[in-house]
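In: quick one, fold the following:
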Amino acid sequence: MSPQESAVAPAPTAESRTDEELARGLVAGDEDCLAAAYRRWSSLVHTLAWRSLGDAREAEDVTQQVFLGVWRGRGGFRPERGSFGGWITGITRRKIADALTARTRRLAVIASAGSSLALADPAARQPEAALDRVIVLHELAKLPAAQQRVLRLAFYEDLTHLQIAERTGWPLGTVKSHARRGLCRLRGSLQPDMGG
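Out: Modelled structure (predicted):
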């Protein structure tokens, strides 16, 4: 067999495929097509999410959720209903809306906490309150150490201001001050971007 006979034209890479070919490959379960779709569309998805949410980390989360949705929902893509890019953009809009809804829910949790650390109240021990505390964990991690410590003791150990003061050795006024400032920062970090 001569080298010319054994030379076979290389198979087209996922990168060189048209959107329609990528969509067909994706529907067939070709992970290379998912990777190519991610490389082709993730920048747009991230930009849309970042502009809507105003937060780079949330935009990254939304981008991952979109492409997870693309993979899981690949059987639902119908080219007769619109383009592949349009389908991905539609998923992006839904995931952004989900992120905004989750943000609103987190704001409601923080607002209900109030400056008196109402989450330390025994009523907050109900099952849905436990879920609310988990949602707040991500934002708590961004706070300065002292504020974070006070709020963690209140949220996760259900301690009162006085108990936190005893545990930390800090004056009661300092504990209240850290709690108030921490809650204000949490509210501020969860506010939707009003600038457009």
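In: make it CA atoms for all contacts and neighbour counts henceforth
Out: Will do.
In: determine the set of other helices and strands touching the helix or strand hosting residue 91.
Out: Per DSSP states H and E, residue 91 falls inside helix 84-113. Helices and strands touching helix 84-113, as assessed by 3 or more C-alpha pairs under 8 Å, 6 or more residues apart in numbering; DSSP states H and E, comprise helix 19-27, helix 31-53, helix 56-72, helix 127-140, helix 172-190.
In: from the contact counts, what lies against the fourth one?
Out: What it means is helix 127-140. Packed next to helix 127-140, using 3+ C-alpha pairs under 8 Å, 6+ apart, are helix 84-113, helix 145-157, helix 172-190.
In: also this sequence, please, to line up against the first:
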Amino acid sequence: MCEHNLWAPIEESLADEEVAEGLQRGEEAFLEAAYRRWSTLVHTLAYRSLGDSREAEDVTQQVFLAVWRGRGGYNPQRGAFAGWVVGITRRKIADALTARTRRATLASAAKTTLNLAAPPSDNMAGQVLDQVLIRHELTLLPAPQRRVLQLAFYNDLTHTQIAEVTGWPLGTVKSHSRRGLNRLRQRLVATDAC
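Out: Purely as a prediction, here's the structure:
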């Protein structure tokens, strides 16, 4: 606690370039300084674009994680550090919007493919049977595909969030999702044909 109090007055007097240099050296205290300095701006930009506080918080965390991981890629000759952070923010917002669209598309495709459109209330038994069939078919998928689809549909996570939860690269998560949905569709079509 004392270190934090001693650091705060020094932090306020630091120029943006000094914060950037400290980050590039890998000093975590400068990440904290960058977060305190620009997180409100990042969150505001994300909230205005996404209209959802939870998503804006997720984007803010993703931005500062990307700042830390990509700190070696910052080049002061190409622009101000704050501009670099805003650029990362815009990309993360675009990713969140793309993921939102992809989730809606996947959900719509799943409903169409799996024929899960809202059934009439007198067909409740059919709906329950469909859910049992889908859960059974999910258990037959390879574990990585099953995990990605369960996280996407039951936990409502984006591909980016699934990558963070599993520790897998984003491309791997997307591949497992695509393969899992294709395999699930093929199995369900085969089941309907019988």
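In: please state their TM-score.
Out: Remark: TM-score between the superposed chains equals 0.60 [TM-score structural alignment, normalised by the length of the second structure]; 132 aligned residues with a C-alpha RMSD of 2.7 Å.
In: can I get the helices and strands packed on helix 127-140 of the first structure in JSON lines with distance to residue 78 of the first structure?
Out: What follows is those, written out as JSON lines (distance: least, C-alpha to C-alpha, whole Å):
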{"stretch": "helix 84-113", "distance to residue 78 of the first structure": "9"}
{"stretch": "helix 145-157", "distance to residue 78 of the first structure": "47"}
{"stretch": "helix 172-190", "distance to residue 78 of the first structure": "37"}
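In: burial measure for the aligned partner of residue 114 of the first structure in the second structure, as a count.
Out: For residue 114 of the first structure, the aligned residue in the second structure is residue 111 (criterion: TM-score structural alignment). Counted by other C-alpha atoms under 10 Å, the residues lying close to residue 111 of the second structure total 13.
In: swap in residue 62 of the second structure?
Out: Residue 62 of the second structure: 19 surrounding residues under other C-alpha under 10 Å.
In: quick one, what contacts residue 84 of the first structure?
Out: 19-20, 23, 77 (C-alpha atoms under 8 Å, 6 or more residues apart in numbering).
In: drop anything exposed from those residues.
Out: Buried residues within the contacts of residue 84 of the first structure, counting neighbours by 16 or more other C-alpha atoms under 10 Å: 19, 23, 77.
In: one step back: report the separation between the match of residue 114 of the first structure and residue 134 of the second structure.
Out: Per C-alpha to C-alpha, to the nearest Å, residue 111 of the second structure is found 11 Å from residue 134 of the second structure.
In: and if you look at residue 110 of the second structure?
Out: Computed as C-alpha to C-alpha, the residue 110 of the second structure to residue 134 of the second structure distance reads 11 Å.
In: got it, and residue 157 of the second structure?
Out: 19 Å.
In: same question, residue 107 of the second structure
Out: For residue 107 of the second structure, the distance to residue 134 of the second structure equals 14 Å [C-alpha to C-alpha].
In: the helices and strands packed on helix 84-113 of the first structure: which one's closest to residue 105 of the first structure?
Out: Proximity to residue 105 of the first structure (C-alpha to C-alpha) singles out helix 127-140 among these, at 8.7 Å.
In: quick one, the closest one and helix 84-113 angle?
Out: For helix 127-140 of the first structure against helix 84-113, the angle by axes from the mean of the first three to the mean of the last three C-alpha atoms, to 10 degrees is 110 degrees.
In: so what touches helix 127-140 of the first structure?
Out: Residues external to helix 127-140 of the first structure that are found in contact with it (C-alpha under 8 Å, 6+ apart): 106, 109-110, 124, 148, 151-152, 155-156, 186, 189.
In: closest one of these to residue 58 of the first structure?
Out: Taking C-alpha to C-alpha as the measure, residue 58 of the first structure lies nearest residue 189 of the contacts of helix 127-140 of the first structure, at 11.8 Å.
In: so who does that closest one touch?
Out: Residue 189 of the first structure neighbours (C-alpha under 8 Å, 6+ apart): residue 139.
In: what's the match for residue 180 of the second structure in the first structure?
Out: In the first structure, nothing lines up with residue 180 of the second structure, judged by TM-score structural alignment.
In: now swap in residue 89 of the second structure and tell me
Out: Using TM-score structural alignment as the criterion, residue 89 of the second structure maps onto residue 92 of the first structure.
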